[in-house]
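[1] For reference, the sequence and a predicted model appear below.
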Amino acid sequence: MKSFLTDSALTNIVNSGAFGKGCYFVSFERDLNNEGEDQFQSIIVYGTIKVSDGRYYQVIIKINEGTLENMNIDVQFHNEIQMYKKIIPFLMSFNHHSTKHYTQLFPKFYSAIESDRDNLEKTMIVLENMHPQGYRLSENRLFLDFDHLASCLRAIAKFHALSYTAKNRDMNTFKRSIEGISSTAWDSNGQWVYPEKSLTIIGKRGLNRLLERDPAKYRNHKNVKKLIYLLDNGYNSLRQTLLSREPLAVLCHGDFCRN
């Protein structure tokens, strides 16, 4: 992998001006102490790129795993590349006083390579490593504490606010900017990539704990019954969730989780 990165892809990326005009690739030192955590849809490589003007860049390189066909990984990479190349610059282009609060929502995007289906493992995205700025994954993998949840919700709210700003300022360009985003959740037969029963199992994991804690209070609670119905009818619930409803529709991440 390192040979591929240094000898071809990274050399081309640096020499094309991604790290400054006139700079060329000198070296890439992989950081084996910081490998990707909980990754199963991509290979995550940490390292430092040195360029000819003497500067160093700490980066994260996401490489297509290329082995999980049912997960539509190539489409996911395509969507992410479109986000960094096209959509985020558009969302951040409005000269609004509040945009200064959004500068840390996204890592710096340096470059990307999108290969054809016969060379998916050469598809990659090169991003700023946010670790030096203090960003870390939560140590708790299953249940986040309130502070982490609140931080996540604030970040999502800021991201969604960018959609509202863009729609208000330039609805036509907003619509065009998201045309290249494709759904990754459904196959050609209209089925979700996971069995429907998995939605029920995952969803009821937390709900069952609530019922065990105080069955008399929650067993016949109207909202609990509504939630059970939604979980038992997983595919229909998902489709309803994905329908755009104006004026509240926004561009969503769709899979906001720890990894």
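    Sure, I can see it. Predicted, not measured: the structure shown is a model, and the values here were computed from it. Numbers count the residues shown, from 1 in each chain.

[2] For the rest of this, base every contact and every neighbour count on C-alpha atoms.
    OK.

[3] now the helices for the stretch 101-250 of the chain?
    For the stretch 101-250 of the chain, the helices defined by DSSP state H, counting those that start in this stretch cover 146-177, 196-213, 215-218, 222-232, 234-242.

[4] Mind putting those helices into TSV with mean neighbour count and distance to Asn33?
    Formatted as TSV, the helices of the stretch 101-250 of the chain follow (neighbours: other Cα atoms under 10 Å; distance: least, Cα to Cα, whole Å):
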stretch	mean neighbour count	distance to Asn33
helix 146-177	14	25
helix 196-213	14	33
helix 215-218	12	47
helix 222-232	15	40
helix 234-242	13	39
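
[5] Adding distance to His253, write the ones you listed out as CSV.
    What follows is the helices of the stretch 101-250 of the chain, written out as CSV (distance: least, Cα to Cα, whole Å):
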stretch, distance to His253
helix 146-177, 9
helix 196-213, 19
helix 215-218, 32
helix 222-232, 21
helix 234-242, 12
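
[6] Use this one as the comparison:
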Amino acid sequence: KNAELVRIIEDSTEGKDQFASSILFVVIEVRTGASKQTFPIVCKFQCEDEVRREQFRTDFQFWNEVLVYREIMPMFPINVLDILPEFYYGVSTLMKAPEDDVVIVENLIPRGYSQTREKVFLDYDHCALAIRKLAEFHAGSLLAKSKSQLKFANKINELKETRWYIKAKEENNLYFRENAKRGIIPLVKNGEHLEVLNHFMEKLNNVYAIMTEVFQVNEMSVLCHGDFCRNNMVFKYEDDHPVDVKLFDLATARYGSPIIDISFFLCLNMSSELRREHFKDELFKVYCDILQEVAGTLAPSSQELWREFQQKAAYGYILAAFFLPIMVDTEPFNIDNRLKLTVDEKIKNSVTRGGEKATNLLSELVRDLVDWGCLGCDDSVECHE
């Protein structure tokens, strides 16, 4: 407030095009009275390509991000706000003038934050820190919902659906089903877990129903990041050890089960070794403990959360089944070429991407979910511990 822009110093870092937006890193100098200050900022704009904007529903993504930063996060406890970069400015015209849409937040790099050197699988310390922060974020949502019930509910209802909408139901069902089968078929051919996996493959005929069930509102529902993975985190280090993490990119934020965020992070950024040794008895417990520590009696019990995980962890696998092969593939992913393909061509390319390595990673994921009692777990089948 009452600050005058003196000049814009463009950073040496060039703007980076992402799937759904264009990013520019700049430094601005402002004057307040006699004093001057510089602010390193990140500016996110709509991409110019109309096909991309329509494919990724970026008009709705910008709407969501501005809504969360400007209207929803101020209802969170002050200490929880520190999980995100500082929000400076945002505009969403909701399709009226996409060229004017912008989100401006603090650039955390000058403060010593950076993305991990590892592109896919994070070690225990990184995972534990990320899970702790996620629990704080979800706890903040429970506290905000309790304190400002009507206002919170009204703002949550303004969030727009960016992926699982009716118009895309048929294509999503086909595409995500075929990708999800990639990790299952080798196990079925090997005679493993036939009853559970055949039951799950039947359910995959309606992926849309599996995914939207996770969005159904209940007492556990929280504001979820929506894309909680390594790509949307920056860590701060001391002596090469991670001591803090901040989240960014709230464009696909949604309200629903906390398992939305937990399962995606688990399936995409935890190796099979780390999952098996540390997830259920350690990392999941860390999440439950922090959630209860911050939200108190508003938090569900660890038993209730584990049951919720068993019922809904398939969400993370279904997303990872197409995204994990992209992350481990040696060939760069060309989004513009993909947008030109038919659905059948997209599927053909996707189910072979990353080769045998990707297939094996997905099969290991399926094994773990079966062992935890997830893929056969629904209202008609009793979950086992």
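    Right, received. Where do you want to start? For clarity, every value in this text was computed on a predicted model and none was experimentally measured.

[7] rewinding a little: let me know which of the helices of the stretch 101-250 of the first structure is the nearest to Asn189 of the first structure.
    Within those, the stretch nearest Asn189 of the first structure is helix 234-242; the backing value is 12.8 Å (Cα to Cα).

[8] Mean per-residue distance, the closest one versus the second structure.
    For helix 234-242 of the first structure, the mean deviation from the second structure after alignment is 1.2 Å (mean Cα distance after the TM-score superposition for the first structure).

[9] Could you measure from the most centrally placed residue in the second structure over to Leu134 of the second structure?
    Compute the mean C-alpha point of the second structure, and by Cα atoms, centre = their mean the closest residue is Asp227, 1.2 Å away. As for Asp227 of the second structure, its distance to Leu134 of the second structure is 12 Å (criterion: Cα to Cα, to the nearest Å).

[10] just to revisit the earlier point, so which of the helices of the stretch 101-250 of the first structure is nearest Gly190 of the first structure?
    Nearest to Gly190 of the first structure, of all the helices of the stretch 101-250 of the first structure, is helix 234-242, at 9.7 Å by Cα to Cα.

[11] Read off where the closest one ends up in the second structure.
    The alignment of helix 234-242 of the first structure onto the second structure (TM-score structural alignment) spans residues 207-215.

[12] still on that earlier bit, what helix or strand does the aligned residue in the first structure for the residue nearest to the centre of the second structure sit in?
    Aligned by TM-score structural alignment, Asp227 of the second structure pairs with Asp255 of the first structure. Of the helices and strands defined by DSSP states H and E, none includes Asp255 of the first structure.

[13] Distance check, Asp255 of the first structure against Gln76 of the first structure.
    For Asp255 of the first structure, the distance to Gln76 of the first structure (Cα to Cα) stands at 11 Å.

[14] do the same with Glu139 of the first structure
    Glu139 of the first structure sits at a distance of 26 Å from Gln76 of the first structure (criterion: Cα to Cα).

[15] Could you check which of these two has the larger neighbour count?
    Per other Cα atoms under 10 Å, whichever of Glu139 of the first structure and Gln76 has more neighbours is Gln76, with 18 against 9.

[16] Doesn't that one belong to a strand?
    No: going by DSSP: H, G, I helix; E, B strand; the rest coil, the assignment for Gln76 of the first structure is helix, not a strand.

[17] aligned partner of it in the second structure?
    Using TM-score structural alignment to pair residues, one finds that Gln76 of the first structure aligns to Gln61 in the second structure.

[18] now Val51 of the first structure
    Under the alignment (TM-score structural alignment), Val51 of the first structure pairs with Val30 of the second structure.

[19] Verify the contact between its match and Lys1 for me.
    No: counting by Cα atoms under 8 Å, Val30 of the second structure does not reach Lys1; the two are 10.7 Å apart.

[20] Counting neighbours, go ahead and name the busier of these two.
    For Val30 of the second structure versus Lys1, neighbours defined as other Cα under 10 Å are more numerous around Val30 (18 against 4).

[21] So the more buried one: helix, strand or coil?
    For Val30 of the second structure, the assignment made with three-state DSSP gives strand.
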